[in-house]
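S.K.: Just a sequence and a predicted model for now, questions to come.
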Amino acid sequence: MSSQLAAFRVPVIDNEPMRAYAAGSSDRAGLEAAVKKMISQAPFEIPCIVDGKPVKTGDIQSQPMPHDHANNLCTYHAATPEIVKNAIESSLRAKSQWEEMPWADRAAIFLKAADLIAGKYRFEIMAATMLGQGKNAWQAEIDAAAELVDFFRFSVKYVEELYAQQPPRNSAGTWNRTEFRPLEGFVLAVTPFNFTAIGGNLVGAPVIVGNVCVWKPSPMATYSNFLIHKILLEAGLPPSVIQFVPGNPPEIVQQCIDHPKFAGLHFTGSTQVFRSLWKKIANNLDVYKGYPRVVGETGGKNFHLYHPSADIQSGVVQAIRSAFEYSGQKCSALSRVYVPRSMWENGFRDQLKSQVDSITIGPCTAFNHFTGPVIGRPAFDKISGIITKAKEAGGEVLAGGTWDDSKGFFIQPTVIVTKDPKSVTMTEEIFGPVMTVYVYEDAEYEQTCELIDTTTDYALTGAIFGVDRAALQRAAHLLRNSAGNFYINDKCTGAVVGQQPFGGARASGTNDKSGSISIFYRFISARSIKENFVAPTEFHYPSNLLE
């Protein structure tokens, strides 16, 4: 192992400041220029990256732009089984050198990558997220710029704290130490389309503690994820530590989890897919040397509960933001709304309808739109089909309920009012701009808490609103297991790295809390070391002596 000549301390870490992109600002001009440049150069041709080198397979897949689906942001070469095999073997060859690199040098790579994203590549990676994943400027800023930078910087901070955790006691003549080893084998990262930052974190978290990683990006986020990989290499990451293998998800994932040296899965995606992968991994236990770590963040059916004492105006604004930002394509997005009848009939209904009716939808190239497209044809068909199903079941469409796919995949932000608290839009994850309201009787507040807790198997995010402290306390207790991220008088979206560690339980995932130190425990295997300095002279116990 390379020499460690000092106990280094990382710089002070804080959240990346958000930029506003106001009209006439230099940031707006810079971002607009990056978007225009990217459109003029698209479609980009993206290879697999094995050992840091481009590999073209000839099996060309495409990533269309959701706001303009006739045009592609990029095409990419889908990995073949031979490419995946080479990627795994190459990562394993790099494993020893990477885990033995001094911590300060690994930390420096991620700190430099964060600075590259915050500065040199900020507008480019935002443009890729806007054009490829359908985000507007603000949503791209909080994701591809601020949150991704935060993940890399706070990862360094948390791993420094992790390594500093050592046994507090030493008996006379001994020294106790703990090593935090990476896992034996490689980690597979399966990343989603909806957050560029999640792509970076799902590979970054295992890698920063010394693991090597095979990265299977979402087909709908290929280009932005490719840019992250490029930035990490520019920051000094050894080329074989992360292998970039876009392509057919089931085939690539199956090949990886069938490998004897598969050591862990870091996954964000659907509950159904995650459960299927867990079963396949379990069926392969005789293949592996140890027990692979399985870490996943999956779906949600997130709620807002309003107590009669809640403020109507704030409640409406919070609901709109959490349901319709990024067209509801967030694991944390609001889907279920429980409003007391007194609030509903005295302003909540009318304000909600009026404000939702005023929302404009459109392409990311027009900065004035609050909501953009959904990600692609399968999502568009699913969401529009669920809205149709809700109408047929007697749900009242208070606002929205229309869609248009002639140029992009646009679905109008939709509010459905139901009399059935277990109707289809109250129970099924939609992952789109659909909010369903159930009006409960004021006297049934606690019964409504029970209803929220038992209606779905998910437990990702939820929020309660009110002034009555006793009512807030009671709901917080009754809903203790209903959400891994719980908010009081704040919307159920918008967790910030280092402030609100993110993750849910039940069908929503393993609740390992990305954005905190907790996630790193899942990708290390600790070794306790005891060193003795005083040689024993006899084997007898003191109690064996007669005198």
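M.R.: Structure received.
S.K.: alpha carbons only for contacts and neighbour counts from here, please
M.R.: Noted.
S.K.: got the residue ranges for the helices in the stretch 401-547 of the chain?
M.R.: 424-427, 445-455, 469-478, 518-521 (DSSP state H, counting those that start in this stretch).
S.K.: Output those helices in JSON lines, with distance to K85 and mean neighbour count appended to each entry.
M.R.: Output for those, formatted as JSON lines (distance: least, C-alpha to C-alpha, whole Å; neighbours: other C-alpha atoms under 10 Å):
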{"stretch": "helix 424-427", "distance to K85": "41", "mean neighbour count": "22"}
{"stretch": "helix 445-455", "distance to K85": "44", "mean neighbour count": "18"}
{"stretch": "helix 469-478", "distance to K85": "49", "mean neighbour count": "15"}
{"stretch": "helix 518-521", "distance to K85": "27", "mean neighbour count": "19"}
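S.K.: Those: which one's closest to G236?
M.R.: G236 lies closest to helix 518-521 among these, at 21.4 Å (C-alpha to C-alpha).
S.K.: how far does the closest one sit from the chain's center?
M.R.: In terms of C-alpha atoms, centre = their mean, to the nearest Å, the centre of helix 518-521 is found 15 Å from the chain centre.
S.K.: returning to what we had before: tell me which of the helices of the stretch 401-547 of the chain lies nearest to C213.
M.R.: Nearest of the helices of the stretch 401-547 of the chain to C213, taken as C-alpha to C-alpha: helix 518-521 at 14.4 Å.
S.K.: second one coming, line it up with the first:
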Amino acid sequence: MTTTFHPALGEAARSFLSRQHHLLIDGRMVESDSGRRTDILDPATGELIATAAEASASDVDRAVDAARRAFTGPWSKTTPAERTRIMLRFASLIEANGDELAELECINSGKPLPFCRNGDVAGIAEMLRYMAGWTTKMGGETPNVSLPGEWHAYTLREPIGVVGQIIPWNFPLNMAMWKIAPALATGCTIVLKPSEQTPLTALRLGELALEAGVPAGVLNIVTGFGNPTGAAIAAHPGVDKVAFTGSGETGRRILLAAAGNLKRVSLELGGKSPVIVFPDANLEAAAAGVCSSIFFHAGQICAAGSRLYVHERAYDQVLEAVARRAKSIKLGHGMEVGTEMGPVISRRQLDRVTGYIHSGQEEGATLYAGGGTAGERGFFVQPTVLTGVKPGMAVHDEEIFGPVLCAMSFSDDADLERISATANTTTYGLAASIWTKDLGIAHKMARRLQAGIVNVNALSSPDAALPYGGYKQSGWGRERGFDAIKLYTEVKAVAINLNT
């Protein structure tokens, strides 16, 4: 296959795509032991844009060894203030190369370019700066102990060691930095595996990290498939912790693999998030929020608001506004001006999403908007709304990871307990959204919903200081905020007997 680039792509991004992309191990780009390569496609066209190395288990061994040497060597000798300065330089380099990073993210993941620039690139620079602020503030405590005699007791918060990080294809830049930034701040070293479908921006981040002064071996990047590359990271005895974002199925396999050395595990998994609209809400704002939550990035968001519950007095108005907006969304290549929604990531994902739409109709749901594919090339699914959805249907219970909204209503007979119980009828518990002007209802519902993130009159809250993670089968642990620092540290208690 011949590589094909969108004509609007800038020279810097074209130059990067034209390279042979290798593994980043111990500060150098190296070929994989296998010599095999993976085709990287533009999901908006289905055409080849680059190839990347496929790492083997032996490559993971090399990366872990490099990370261990860096952890016990130069990285362990840096002061917190030095780590801060390196991370701030890294953030500045990201901004200086923001156009290139945004274009690479756009052409590889399919998201519209403006969001890649103003959302992803700006967001990861902010995440680095936020986490850089924690390096000098991770002190321990001096507990008052009740042991006989005189004691001096204190705690230390120390880096956990070598961490393996495995990230998905939907937000390659964000998911990478949500894991890299707290690991760097705490003094850990990293073996990062991006998705085999979207490795490009992770590799570019690796180059910028070296330019910023991150020592060789601190950030290693191994590209390849879940098996063998991800599996080798999860099972490796030299990895002290694994952080994973992706599917529940893969998360369970990671847990089993991590049992070998009882490594620490954090998981950010799926979601089937409810959006609950009360009749007093600003209904146009709610409809806009519903559309943004489920149709942005073609619904390929773990926290997407895929289950809509609207009071029956407002149901028709909200549904009509949602359908109107859904039908007006401009689908297209992310590099094209005016594009509001891009493709799903692959042919396989397109088939998965359309399969759910068809199964929903077969189980009794009604197609209210969309439902088909679009365009003569690429992997585009129309923004879709299903009504008549009930618990037990696959479209209601399972994560579709596509632009498919399941709409339902509730009546005056349903009190807050019943509404929240219905919203909680899922194995997931990642996010939820409440739309109402009544702060009493908002606070009461927020307490009742089993979700790690609850937004009121908002579709999301992408702030670096707010913890992100879920209840139930949406994962273990929290990213962002100080909770992310906790994921990458161990607490050591020290007690000194002053009586001898």
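M.R.: Perfect, thanks for sending it. If you're wondering where the values come from, they're calculated on a predicted model, not measured in any experiment.
S.K.: re the thing from before, let me have the helices of the stretch 401-547 of the first structure in CSV, adding distance to R93 of the first structure as columns.
M.R.: Listed next are those as CSV, based on distance: least, C-alpha to C-alpha, whole Å:
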stretch, distance to R93 of the first structure
helix 424-427, 47
helix 445-455, 48
helix 469-478, 50
helix 518-521, 23
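S.K.: quick one: which of those helices is nearest K280 of the first structure?
M.R.: Per C-alpha to C-alpha, nearest to K280 of the first structure of the helices of the stretch 401-547 of the first structure: helix 518-521, 22.8 Å.
S.K.: Ok, which of the helices of the stretch 401-547 of the first structure comes nearest S26 of the first structure?
M.R.: S26 of the first structure lies closest to helix 518-521 among those, at 37.1 Å (C-alpha to C-alpha).
S.K.: how about the closest one, aligned to which bit of the second structure?
M.R.: Aligned using TM-score structural alignment, helix 518-521 of the first structure spans residues 483-486 in the second structure.
S.K.: That stretch vs the first structure, average offset?
M.R.: In this overlay with the first structure, the average offset of stretch 483-486 of the second structure from its partner residues is 1.3 Å by mean C-alpha distance after the TM-score superposition for the first structure.
S.K.: Tell me which of the helices of the stretch 401-547 of the first structure sits nearest to Y76 of the first structure.
M.R.: Here helix 518-521 is closest among the helices of the stretch 401-547 of the first structure (C-alpha to C-alpha), at 30.9 Å.
S.K.: Can you tell me the element the equivalent of I231 of the first structure over in the second structure falls in?
M.R.: If you follow I231 of the first structure across to the second structure using TM-score structural alignment, you land on L208. Assigned by DSSP states H and E, L208 of the second structure falls within helix 200-212.
S.K.: what comes up buried for that helix?
M.R.: Under the neighbour-count criterion of 16 or more other C-alpha atoms under 10 Å, helix 200-212 of the second structure has 200-210, 212 buried.
S.K.: Can you show me the strands along the stretch 151-300 of the second structure?
M.R.: With DSSP state E, counting those that start in this stretch, the ranges of strands along the stretch 151-300 of the second structure come out as 151-159, 162-166, 189-193, 219-221, 241-245, 264-268, 273-277.
S.K.: Now tell me what touches stretch 174-186 of the first structure from outside.
M.R.: 88, 91-92, 99, 163, 165-167, 169-170, 209-214, 261-264, 523-534 (C-alpha atoms under 8 Å, 6 or more residues apart in numbering).
S.K.: For S240 of the first structure, find the nearest of the helices of the stretch 401-547 of the first structure.
M.R.: helix 518-521 (21.0 Å).
S.K.: number of nearby residues for N499 of the second structure?
M.R.: Each residue near N499 of the second structure was counted by other C-alpha atoms under 10 Å, and the total is 8.
S.K.: which ones are touching it?
M.R.: With C-alpha under 8 Å, 6+ apart, N499 of the second structure has these contacts: 149-151.
S.K.: which one of the residues you listed has the most neighbours?
M.R.: That'd be W151 among the contacts of N499 of the second structure, by other C-alpha under 10 Å, with 15 neighbours.
S.K.: Next one: the closest residue to that one other than its chain neighbours from V145 of the second structure, what distance?
M.R.: In this structure, W151 of the second structure finds its nearest non-sequential neighbour in N497, 4.8 Å apart by C-alpha to C-alpha, 6 or more residues apart in numbering. With distances taken as C-alpha to C-alpha, to the nearest Å, N497 of the second structure is found 11 Å from V145 of the second structure.
S.K.: which residues touch A476 of the first structure?
M.R.: Neighbouring residues of A476 of the first structure by C-alpha under 8 Å, 6+ apart: I464.
S.K.: of the contacts of stretch 174-186 of the first structure, buried ones?
M.R.: For those, buried by 16+ other C-alpha under 10 Å: 88, 91-92, 99, 209-214, 261-264, 523-524.
S.K.: center of the first structure, which residue is that?
M.R.: I198 (4.1 Å; C-alpha atoms, centre = their mean).
S.K.: which one's the longest helix in the first structure?
M.R.: For the first structure, the helix with the greatest residue count under DSSP state H is helix 81-100.
S.K.: Which strands or helices does that one pack on?
M.R.: strand 48-50, strand 186-190, strand 212-216, strand 242-244, helix 249-257 (3 or more C-alpha pairs under 8 Å, 6 or more residues apart in numbering; DSSP states H and E).
S.K.: What range does stretch 241-251 of the first structure cover in the second structure?
M.R.: Going by TM-score structural alignment: stretch 241-251 of the first structure matches residues 218-228.
S.K.: quick one: A104 of the first structure and A114 of the first structure, what's the gap?
M.R.: For A104 of the first structure, the distance to A114 of the first structure - C-alpha to C-alpha - is 15 Å.
S.K.: Which one's more surrounded, the two?
M.R.: Shown here are A104 of the first structure and A114; by other C-alpha under 10 Å, A114 has more neighbours (25 against 16).
S.K.: Identify the residue of the second structure aligned to K382 of the first structure.
M.R.: Per TM-score structural alignment, K382 of the first structure is aligned with R352.
S.K.: Contacts for the helix or strand containing that match, please.
M.R.: Under the criterion of DSSP H and E, R352 of the second structure resides in helix 347-362. Contacts to helix 347-362 of the second structure, defined as C-alpha under 8 Å, 6+ apart, come from residues 344, 366-367, 371-373, 379-381, 386, 389, 393-395, 400-402, 404.
S.K.: Buried only: go through these for me.
M.R.: For the contacts of helix 347-362 of the second structure, a burial check counting by 16+ other C-alpha under 10 Å picks out 344, 366-367, 371, 373, 379-381, 386, 389, 393-395, 400-402, 404.
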